[in-house]
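Participant: Sharing a model that was predicted from the sequence below.
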Amino acid sequence: MKKRLLAITMAALMGCSLMACSSGSSETKTDTSSKAEESKDSESKADESKADAGEKKDAKNFKVGMVTDVGGVNDGSFNQSAWEGLQKAQKELGIQAKYVESKTDADYIPNIETLVDDDYDLIICIGYQLADALKTEAEANPDKKFAIVDDSSIKLDNVACLMFEQAQASYLVGYVAGKTTKSNTVGLVIGMSTDTMNEFGYGYLAGVKDANKDATILQNNVNSFADTGAGKTAANNMVANKADVIFHAAGGTGLGVIDGCKEAGIWAIGVDSDQSKVAPKTILTSAMKRVDIAVYDEAKAALDGEYKSGVKTYTLKDGGVDIAPTTDNLDPELLKEVEGVKADIISGKTVVPKVKADFEAKYGDIYELD
């Protein structure tokens, strides 16, 4: 009897052991299966994303949003030009378009996230100041397409970097300033001293000096793209020191520069867009940086399934930078000279300096805003 009870007990224990093993094996299998399914899903989504990149989208359901820098959408310059390009895309391509305005640096990430959460197909950030925020969001949302103006530091598969040879445009207006000044004193106001903004400076100073080697160039870094009061003060100080032509590359701050020039009755030179409409009798010309074209091109490429990450650079040769088409205040003979200067830049005969070493090799240490 004892032997029978022992046998039954052993059998029961073995049965429990087998059930426990069977249960553990089942959980592991389910877990592995789940991971395999997730892996397949991930690969499938990646494949769909690649396929999606090459397909033309339905325009009426295609959404492109832009985030301004602190200069705001009505800066009469950089951000406004970008928005005009996106509005053109909306009108001509039939897409949906929206901008989100940044008041401070702290708005950049929340503004980008707003467009991500609203499922925008392409999100364009206007200005290098948004680079860190964009990189953070692009890494967190690899399935979203992004673009940024004036920054080429982000090396991600879902970020397009839209760059410009702005030194070429500022060289042209510098040449105009050097030929136009009567006092032999001109001014330069920039919003901030960065690599991008300094390209404007090097180009302008080089143009002035090549047109008029005796010209004095007053320089001021305002450290803001949204302080019209500081812009006007900078212009007033230059007027007090006999400047009769002042170029600004300062976004919204530049509206103050233009106002100061208007009150003093001297020439102002605009930037990014044709700013003649801001003050028709004050704006001599403008250094065009066609952010509007770049934004339009990027929206169209994304809509057509031709979006590409990486750097795209706009130049004088392709019309991405230029002198403004409004020429009411320019001498016709000077315009002819400018056309010759443009041809020399495009052909490579004239090489416009963009960096400090190249500038100083020819003109010396006269740039004061580094």
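Facilitator: Here it is on my side, so go on. What you see is a predicted model; the values in this text were computed from it and never measured.
Participant: make it CA atoms for all contacts and neighbour counts henceforth
Facilitator: Noted.
Participant: what ranges do the strands span in the stretch 251-370 of the chain?
Facilitator: 267-272, 283-289, 310-314, 321-323 (DSSP state E, counting those that start in this stretch).
Participant: Quick one: list the elements packing against the last one.
Facilitator: Helices and strands in packing contact with strand 321-323 are listed as helix 166-180, strand 283-289; criterion 3 or more Cα pairs under 8 Å, 6 or more residues apart in numbering; DSSP states H and E.
Participant: let's see 10 Å
Facilitator: helix 166-180, strand 267-272, strand 283-289, helix 332-347 (3 or more Cα pairs under 10 Å, 6 or more residues apart in numbering; DSSP states H and E).
Participant: Show residues contacting that strand.
Facilitator: Contact with strand 321-323 is made by 164-173, 176, 270-274, 285-291, 293, 314-316, 338-339, 342, as judged by Cα atoms under 10 Å, 6 or more residues apart in numbering.
Participant: Show me which helix runs longest in this structure.
Facilitator: Assignment by DSSP state H gives helix 2-53 as the longest helix of the chain.
Participant: ok now it, how far from the chain's centre?
Facilitator: In terms of Cα atoms, centre = their mean, to the nearest Å, the centre of helix 2-53 is found 52 Å from the chain centre.
Participant: about what we covered before: nearest to Ala53, of the helices and strands packed on strand 321-323?
Facilitator: Closest to Ala53 of the helices and strands packed on strand 321-323 is strand 283-289 (Cα to Cα; 28.3 Å).
Participant: Show me what that closest one is packed against.
Facilitator: Packing partners of strand 283-289 (3+ Cα pairs under 10 Å, 6+ apart): helix 78-93, helix 166-180, strand 245-249, helix 253-264, strand 267-272, strand 321-323.
Participant: let's see it at 6 Å
Facilitator: strand 267-272, strand 321-323 (3 or more Cα pairs under 6 Å, 6 or more residues apart in numbering; DSSP states H and E).
Participant: can the ones you listed go into TSV with extra columns for mean neighbour count and distance to Gly231?
Facilitator: Output for the helices and strands packed on strand 283-289, formatted as TSV (neighbours: other Cα atoms under 10 Å; distance: least, Cα to Cα, whole Å):
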stretch	mean neighbour count	distance to Gly231
strand 267-272	29	12
strand 321-323	26	22
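Participant: try this one next to it:
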Amino acid sequence: MTHRTTPRLLLSAGALLTAAVALAGCASAPAGSGGSTSAGASSDFLPCIVSDEGGFDDQSFNQLGLQGVTDAAEALGTKHIDVQSSSETDYAPNISNLVDQGCTAIVTMGYALAAATQEAADANPDVDFIMVDDNTVSGDNIKSVMWDTSQAGFLVGYAAADYTTSGKVGTYGGAQIPPVTLYMDGFARGVEYHNQVKGTNVQVVGWNPDSQEGLFTGNFSDINAAKVLSQGILDQGVDVIVPVGGPIYQGAAQAIRESSKPIALVGVDTDMYLSDPEYDDLWFTSIARDMPKSISEVIQKAASGEFSNEEYVGVLSNGGVLMSPFHDFESKVAPTLQGELDDIQAQIIDGTITIETPSAP
């Protein structure tokens, strides 16, 4: 297989996600029991993390956040504590538990944890909180870490519209929240742009970026619901599908396998071809973001006393978001496509192309 190395679109695989270990199930650990210590670590600084409901074995969002924390802990020579949430009722107790254990910086993973994060930050001004995927929280001790995934999604939407032979591509989400619909908006707008410049009429099934209406499983953990939803989308003739929501991609992959049709799957959050090679023949590309590096850097700055509440936003220009390689699909896309994507990326960066979305950070 061939890998593209175009510097504007790609980061090294190691910067995205180390080889993921596929774990069965998504059992929730008791609060405070997920800690691990680096050999010889000794520090008063204690970074910690609370997952969203997907769990740290989701091979995507939560796992990438945990990697950022463990990378920072290793660099600092200290231990870390990680705790999983199985439902929204776990968020506040889990955060409180970490505060009680003396955590000095707490990463909270996802939009759904915003209210619990705000409450804990207000009550504990000496603890630094790193809020991932939400910027509605505020305070001197809260830093929002966001990524404008619509930019990378736009590139992937354009590529999907160029690749499809059925004239239909699809997307759906786990929950209808801005960090999810941001991906979907970017993807749909990229398809629209292809239609505009190439005179095509590719349809997007599952999401309307103008009305902000579409299809959602309602959570990030129900793989069967994702499979059923995927089957309904594929039955409409879609040959490229983008499930947005951590592990729910597994439901889409299962539906594709059972269809026995040449349907391409698009990953989110990281280069899923590397994260979950079980489906390496299905991965068209991924709408990725460099979560581990961003989170690790914020934690290390907090450890050195440089914590700030200034929001971080990952975009194409700073490498925070990117489009992954085509991997096994590289020989299947048009030979001119990569050059077109390079040009589009440059125009997004310089502002010539703007992406319409109400969910932009």
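Facilitator: Nice, I can see it. Given the structure is predicted, the values throughout are model-derived calculations rather than measurements.
Participant: Relative to Thr326 of structure 1, which of the helices and strands packed on strand 321-323 of structure 1 is closest?
Facilitator: Short answer: strand 283-289, nearest of these by Cα to Cα, at 7.1 Å.
Participant: how far off helix 166-180 does that closest one point, in degrees?
Facilitator: Interaxial angle, strand 283-289 of structure 1 versus helix 166-180 (axes from the mean of the first three to the mean of the last three Cα atoms, to 10 degrees): 160 degrees.
Participant: List of residues touching strand 283-289 of structure 1?
Facilitator: The contact list for strand 283-289 of structure 1 (Cα atoms under 6 Å, 6 or more residues apart in numbering) reads 169-170, 267-274, 276, 321-324, 329.
Participant: how much does that strand stray from structure 2?
Facilitator: Here the mean offset of strand 283-289 of structure 1 against structure 2 after fitting is 0.7 Å, by mean Cα distance after the TM-score superposition for structure 1.
Participant: Over to stretch 84-93 of structure 1?
Facilitator: Per aligned residue, stretch 84-93 of structure 1 averages 2.3 Å (mean Cα distance after the TM-score superposition for structure 1).
Participant: Structure 2: matching residues for that stretch?
Facilitator: The counterpart of stretch 84-93 of structure 1 in structure 2, counting by TM-score structural alignment, spans residues 67-76.
Participant: Run the chain-centre distance for the matching stretch.
Facilitator: Distance of stretch 67-76 of structure 2 from the chain centroid (Cα atoms, centre = their mean) equals 19 Å.
Participant: So which bits of that stretch are buried?
Facilitator: 67-74, 76 (16 or more other Cα atoms under 10 Å).
Participant: can you check stretch 335-347 of structure 1 too?
Facilitator: 338, 341-342, 345-346.
Participant: ditto for stretch 307-314 of structure 2
Facilitator: By 16+ other Cα under 10 Å, the buried positions in stretch 307-314 of structure 2 come out as 307-309, 311-314.
Participant: What of stretch 215-225 of structure 2?
Facilitator: 215-217, 219-225.
Participant: That one: how far from the chain's middle?
Facilitator: Stretch 215-225 of structure 2 sits 16 Å away from the centroid of its parent chain (Cα atoms, centre = their mean).
Participant: ditto for stretch 88-104 of structure 1
Facilitator: That offset, for stretch 88-104 of structure 1, works out to 15 Å (Cα atoms, centre = their mean).
Participant: Arg315 of structure 1: neighbour count?
Facilitator: Let me fix one detail, which is that residue 315 of structure 1 is Thr and not Arg. By other Cα atoms under 10 Å, the residues close to Thr315 of structure 1 number 19.
Participant: what residues are up against it?
Facilitator: 165, 321.
Participant: and if we set it to 10 Å?
Facilitator: Counted by Cα under 10 Å, 6+ apart, Thr315 of structure 1 has contacts 163-169, 289-290, 321-322, 346.
Participant: Can you add distance to Asn94 of structure 2 and secondary structure and give the buried residues of stretch 215-225 of structure 2 back as JSON lines?
Facilitator: Shown next, in JSON lines, are those (distance: Cα to Cα, whole Å; DSSP: H, G, I helix; E, B strand; the rest coil):
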{"residue": "Leu215", "distance to Asn94 of structure 2": "30", "secondary structure": "coil"}
{"residue": "Phe216", "distance to Asn94 of structure 2": "27", "secondary structure": "strand"}
{"residue": "Thr217", "distance to Asn94 of structure 2": "25", "secondary structure": "coil"}
{"residue": "Asn219", "distance to Asn94 of structure 2": "19", "secondary structure": "coil"}
{"residue": "Phe220", "distance to Asn94 of structure 2": "19", "secondary structure": "coil"}
{"residue": "Ser221", "distance to Asn94 of structure 2": "19", "secondary structure": "coil"}
{"residue": "Asp222", "distance to Asn94 of structure 2": "22", "secondary structure": "coil"}
{"residue": "Ile223", "distance to Asn94 of structure 2": "25", "secondary structure": "helix"}
{"residue": "Asn224", "distance to Asn94 of structure 2": "27", "secondary structure": "helix"}
{"residue": "Ala225", "distance to Asn94 of structure 2": "27", "secondary structure": "helix"}
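Participant: closest to Phe61 of structure 2 among the residues you listed?
Facilitator: Out of the buried residues of stretch 215-225 of structure 2, the member with the shortest distance to Phe61 of structure 2 (by Cα to Cα) is Phe220, at 10.2 Å.
Participant: Could I get the contacting residues of the counterpart of the closest one in structure 1?
Facilitator: Matched across to structure 1, Phe220 of structure 2 falls on Phe225, judged by TM-score structural alignment. Applying Cα under 10 Å, 6+ apart to Phe225 of structure 1 gives the contacts 69-72, 75, 78, 190-192, 231, 249-255.
Participant: How much space separates Phe225 of structure 1 from Lys362 of structure 1?
Facilitator: 30 Å (Cα to Cα, to the nearest Å).
Participant: Tell me how many other residues crowd Gly232 of structure 2.
Facilitator: Look at Gly232 of structure 2: counted by other Cα under 10 Å, it has 14 neighbours.
Participant: wait, isn't it in contact with Ala255?
Facilitator: Yes: at 9.5 Å, Gly232 of structure 2 counts as touching Ala255 under the criterion of Cα atoms under 10 Å.
Participant: what is in contact with the two at once?
Facilitator: Ala226.
Participant: ok, back up a step: may I see the strands of the stretch 251-370 of structure 1 organised as CSV, with distance to Ser183 of structure 1 added?
Facilitator: Converted to CSV, those look like this (distance: least, Cα to Cα, whole Å):
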stretch, distance to Ser183 of structure 1
strand 267-272, 12
strand 283-289, 16
strand 310-314, 34
strand 321-323, 23
